[in-house]
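Novice: this is the structure alone, sequence omitted:
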């Protein structure tokens, strides 16, 4: 009886199947699971600067890119009030965050949150300088417009939908 050729064929097929499986699934052995990666699921930046935590900070701007309004929340992790200076382009504003408190740009007057003289149109990133307690950092902050409904109330000068957007089309149809 001669079993050697059949066994070699079976062994070759088995070895080939193992190699194919390793080739197809081998990357999962070395790749990190995407569900274990922590990230900030927000439209704005999430950064820490000394005792100040910046959460979902972004700029809602106008089409000409000259004016923008800050949106987001900043937290103070100390029990003493902290001053935060914000500069972008030629614009500057300063806010005070109470000890162990938070400051929501959406809840404040436009004087605290409006930046005049920006050079970033919606869809771009603008370098914004943040400074507090002698610590300073520059972050790339996104500029959005009123396309997303949740930001329409914050567009300086108000939001006007483009004619191709459903709201404008519906309003035009009602006016006929």
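Specialist: Everything's here; your move. Because the structure is predicted, anything quoted here is derived from the model rather than measured.

Novice: switch to C-alpha atoms for all contacts and neighbour counts from now on
Specialist: OK.

Novice: do you have the helices of this protein handy? List them.
Specialist: Taking DSSP state H to define them, one finds helices in the chain at 4-25, 27-30, 110-113, 166-175.

Novice: got those helices as JSON lines, with distance to residue 72 and mean neighbour count columns?
Specialist: As requested, the helices of the chain are exported to JSON lines (distance: least, Cα to Cα, whole Å; neighbours: other Cα atoms under 10 Å):
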{"stretch": "helix 4-25", "distance to residue 72": "42", "mean neighbour count": "11"}
{"stretch": "helix 27-30", "distance to residue 72": "37", "mean neighbour count": "9"}
{"stretch": "helix 110-113", "distance to residue 72": "10", "mean neighbour count": "16"}
{"stretch": "helix 166-175", "distance to residue 72": "26", "mean neighbour count": "11"}
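
Novice: distance to residue 43 for these - can I get that in TSV?
Specialist: Putting the helices of the chain into TSV (distance: least, Cα to Cα, whole Å) gives the following:
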stretch	distance to residue 43
helix 4-25	34
helix 27-30	30
helix 110-113	17
helix 166-175	23
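
Novice: another structure for you, compare them:
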């Protein structure tokens, strides 16, 4: 009888250990890996327009909200040159186009360095905390509209990248 009791205890222990193992580690088998999810790790947002990648798009407003400086990195992964078209609507409803040339296999940044190339928008009528709709289009690829976050230029991280105030401060 002792042999049967020991076998029953060993079987019960193995069953409990198996249930505990599956219960604590089983989620890893059915949950998708989070590192495979694409996301924007910074304050800006991004998208792909055909083979051109638009990354970390962010608008930085000046003190009086009269202008924003667009921060964006554009990656042309194609072997051909072209122009990336940006389009936004001004405060009075007019559609404004901005065209930026891209060479083949080029990475181009705007508004990311104090003395670097910039894209300044003075007529969008947006304030810090709002979203600025900008449509991006390249070549024959279908374009995409991004709702670009507008951040105040008094933020310590972005203060050097904000456009000058129209009030001359």
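Specialist: Received, thanks. Computed from a predicted model, the values in this text were never measured in an experiment.

Novice: out of the helices of structure 1, nearest to residue 144 of structure 1?
Specialist: Closest to residue 144 of structure 1 of these is helix 110-113 (Cα to Cα; 14.7 Å).

Novice: gap between the counterpart of residue 152 of structure 2 in structure 1 and residue 42 of structure 1?
Specialist: Counting by TM-score structural alignment, residue 152 of structure 2 lines up with residue 145 in structure 1. When distance is defined by Cα to Cα, to the nearest Å, residue 145 of structure 1 is 15 Å away from residue 42 of structure 1.

Novice: between the two, who's got more neighbours?
Specialist: Between residue 145 of structure 1 and residue 42, residue 145 has the larger neighbour count (other Cα atoms under 10 Å), namely 22 against 11.

Novice: show me what contacts the more buried one?
Specialist: Contacts for residue 145 of structure 1 were tallied using Cα atoms under 8 Å, 6 or more residues apart in numbering; they are 60, 61, 62, 63, 122, 123, 151, 152, 155.

Novice: residues near the closest residue to residue 54 of structure 2 other than its chain neighbours, how many?
Specialist: Excluding the flanking residues, the one nearest residue 54 of structure 2 by Cα to Cα, 6 or more residues apart in numbering is residue 74, at 4.8 Å. The number of residues packed near residue 74 of structure 2 is 22, by other Cα under 10 Å.

Novice: who are the contact partners of residue 74 of structure 2?
Specialist: Here residue 74 of structure 2 is in contact with 52, 53, 54, 55, 107, 108, 109 (criterion: Cα under 8 Å, 6+ apart).

Novice: which among the contacts of residue 145 of structure 1 count as buried?
Specialist: 60, 61, 62, 63, 122, 151, 152, 155 (16 or more other Cα atoms under 10 Å).

Novice: number of residues surrounding residue 34 of structure 2?
Specialist: For residue 34 of structure 2, the neighbour count with other Cα under 10 Å is 7.

Novice: center of structure 2 - which residue?
Specialist: Nearest residue to the geometric centre of structure 2 (Cα atoms, centre = their mean): residue 45, 2.4 Å.

Novice: any idea how far residue 37 of structure 2 is from that residue?
Specialist: From residue 45 of structure 2 across to residue 37 of structure 2, the span is 15 Å (Cα to Cα).

Novice: then residue 57 of structure 2?
Specialist: 19 Å.

Novice: which one's more surrounded, these two?
Specialist: Using other Cα under 10 Å as the criterion, residue 57 of structure 2 and residue 37 rank with residue 57 on top: 25 against 7.

Novice: from what I can see that one touches residue 151, true?
Specialist: No - Residue 57 of structure 2 is beyond contact range of residue 151, at 11.2 Å (criterion: Cα atoms under 8 Å).

Novice: count the neighbours of residue 108 of structure 1 for me.
Specialist: Neighbour count of residue 108 of structure 1, defined by other Cα under 10 Å: 11.

Novice: for the alignment partner in structure 2 of it, give me its contacts.
Specialist: Superposed on structure 2 with TM-score structural alignment, residue 108 of structure 1 falls opposite residue 117. Listed by Cα under 8 Å, 6+ apart, the contact partners of residue 117 of structure 2 are 109, 110, 111.

Novice: from those residues, pick the one nearest residue 31 of structure 2.
Specialist: Residue 31 of structure 2 has its nearest neighbour among the contacts of residue 117 of structure 2 in residue 109, at 36.8 Å by Cα to Cα.

Novice: in this structure the closest one contacts residue 58, no?
Specialist: No - Residue 109 of structure 2 is beyond contact range of residue 58, at 11.9 Å (criterion: Cα under 8 Å).

Novice: who touches both of those two?
Specialist: Contacts common to residue 109 of structure 2 and residue 58, judged by Cα under 8 Å, 6+ apart, are 71, 72.

Novice: what about these two, which has more around it?
Specialist: Set residue 109 of structure 2 next to residue 58 and count neighbours by other Cα under 10 Å: residue 58 wins out with 25 against 18.
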